[in-house]
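Chemist: just a sequence and a predicted model for now, questions to come.
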Amino acid sequence: MTARSLSLQPSTPPPWHVRPVALCAVGAARILTRLPPRQLRKVMEAARRGARPANEAETLRARNAVVAVSVPCAGPRCLQRSIATALLCRTRGVWPDWVTGVRTQPFRAHAWVEADGKPIGESIDEVKHFHVLISVPDRR
């Protein structure tokens, strides 16, 4: 058995007025990660209602804020990070594509957000190997 090193994703601290909202999004996301997939999809679809599509810059700002205020989101908790990012975007009236998927060789599950068809804060080369299981896209 080999030890896995934990690397945290880099981020720049958000403005002070964004931090409380980002922390609330992270807390809500932590609760939502406990839902079964079907219920989680319904909650995310309900949260998306009435939002306009998020662009890359808006989504990246939200993701950076989430990563900056939460060590678990900066580390291995991709589901919580992606949910929190989408919820933080929603507080600004926008919605990115929220996506979860799996790969089989080697088996891994992952969750991420996309804007304008591109994964935000993720390697395109890695994400392309995942088979999408759940997607809550923006309403273009």
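Modeler: Everything's here; your move. Numbers count the residues shown, from 1 in each chain.
Chemist: when you work out contacts or count neighbours from here on, use the C-alpha atoms and nothing else.
Modeler: OK.
Chemist: all strands of the chain, in order?
Modeler: Taking DSSP state E as the criterion, the chain carries its strands at 52-53, 94-95, 97-104, 107-115, 118-119, 131-136.
Chemist: so for the protein, the centremost residue is which one?
Modeler: Ser82 (1.3 Å; CA atoms, centre = their mean).
Chemist: hmm, Trp98 and that one touching each other?
Modeler: Yes: shown here, Ser82 and Trp98 form a contact pair, counting by CA atoms under 8 Å, at 6.9 Å.
Chemist: what residues are up against Val94?
Modeler: Ala51, Arg52, Pro53, Ala54 (CA atoms under 8 Å, 6 or more residues apart in numbering).
Chemist: take the one below as the second:
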Amino acid sequence: MSIPIGSFKTLRPTQPERLGLHVALTVSRGMSRMKPSVLHNVLGKYAGVVDKMGDRSVDAPRAERAHAALCHLSPRCASHEACFVRSLALFLYLRPLGRNISWHAGFRTDPFLGHAWIQVDSHPISEALEVSQFIETMRVH
């Protein structure tokens, strides 16, 4: 979905992070093949189910650490071309840890580019692109 701009920083994950991120990455690869309407419904239901676990929040440094750990586990996710799978995996991994995580997808027209990202409290996490330039087509809170 993205143009190559370089790669993200990586950080060796802890054992619990490694397991959780591997599961989230595996599931996100399958979800990336879903039709957009189905994907939106599945993510919405997932968010609804994990929100029943309690009212918690994740801070930006925690989300950035998860981003760096995922990029360490998957060299593909460390590239900007993998924003869709990476953002899905991060949403799946982080949402049970906090209700303030949201998943976004959109596009810009000049030059045309699709992109997907996560936000914590309305702030993009580890984004090299200016997401305010994108027209949002999907969002899951």
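Modeler: Everything's here; your move. The structure displayed is predicted, hence computed values, not measured ones.
Chemist: tm score of chain vs chain?
Modeler: After superposition, the two chains reach a TM-score of 0.85 (TM-score structural alignment, normalised by the length of the first structure), with 133 aligned residues with a CA RMSD of 2.0 Å.
Chemist: ok so, going back, the residue nearest to the centre of the first structure matches what in the second structure?
Modeler: Per TM-score structural alignment, the equivalent position to Ser82 of the first structure in the second structure is Ser87.
Chemist: from what I can see that match touches Pro124, true?
Modeler: No: contact criterion CA under 8 Å: Ser87 of the second structure and Pro124 do not qualify, at 10.9 Å.
Chemist: identify the contacts common to those two.
Modeler: Trp117, Ile118.
Chemist: what does His115 of the second structure correspond to in the first structure?
Modeler: Match for His115 of the second structure (TM-score structural alignment): His110.
Chemist: likewise for Cys71 of the second structure?
Modeler: Match for Cys71 of the second structure (TM-score structural alignment): Val67.
Chemist: how about its match, nearest residue that isn't a chain neighbour?
Modeler: In this structure, Val67 of the first structure finds its nearest non-sequential neighbour in Ala74, 4.5 Å apart by CA to CA, 6 or more residues apart in numbering.
Chemist: tell me the buried residues in stretch 67-86 of the second structure?
Modeler: 67-74, 76-86 (16 or more other CA atoms under 10 Å).
Chemist: residues contacting it, please?
Modeler: 1-13, 17-18, 21-22, 25, 28-29, 32, 90, 115-117, 126.
Chemist: next step: the residues you listed restricted to helices.
Modeler: Glu17, Arg18, Leu21, His22, Leu25, Ser28, Arg29, Leu90 (DSSP state H).
Chemist: quick one: which of the strands of the first structure is nearest Thr59 of the first structure?
Modeler: In terms of CA to CA, the element of the strands of the first structure nearest to Thr59 of the first structure is strand 107-115, at 6.8 Å.
Chemist: ok, Val99 of the first structure touching Val136?
Modeler: Yes: with contact defined as CA under 8 Å, Val99 of the first structure counts as touching Val136 (6.5 Å).
Chemist: which residues are common contacts for these two?
Modeler: With CA under 8 Å, 6+ apart as the test, Val99 of the first structure and Val136 reach no residue in common.
Chemist: tabulate the strands of the first structure (JSON lines), appending distance to Ala46 of the first structure.
Modeler: Output for these, formatted as JSON lines (distance: least, CA to CA, whole Å):
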{"stretch": "strand 52-53", "distance to Ala46 of the first structure": "14"}
{"stretch": "strand 94-95", "distance to Ala46 of the first structure": "11"}
{"stretch": "strand 97-104", "distance to Ala46 of the first structure": "13"}
{"stretch": "strand 107-115", "distance to Ala46 of the first structure": "17"}
{"stretch": "strand 118-119", "distance to Ala46 of the first structure": "22"}
{"stretch": "strand 131-136", "distance to Ala46 of the first structure": "10"}
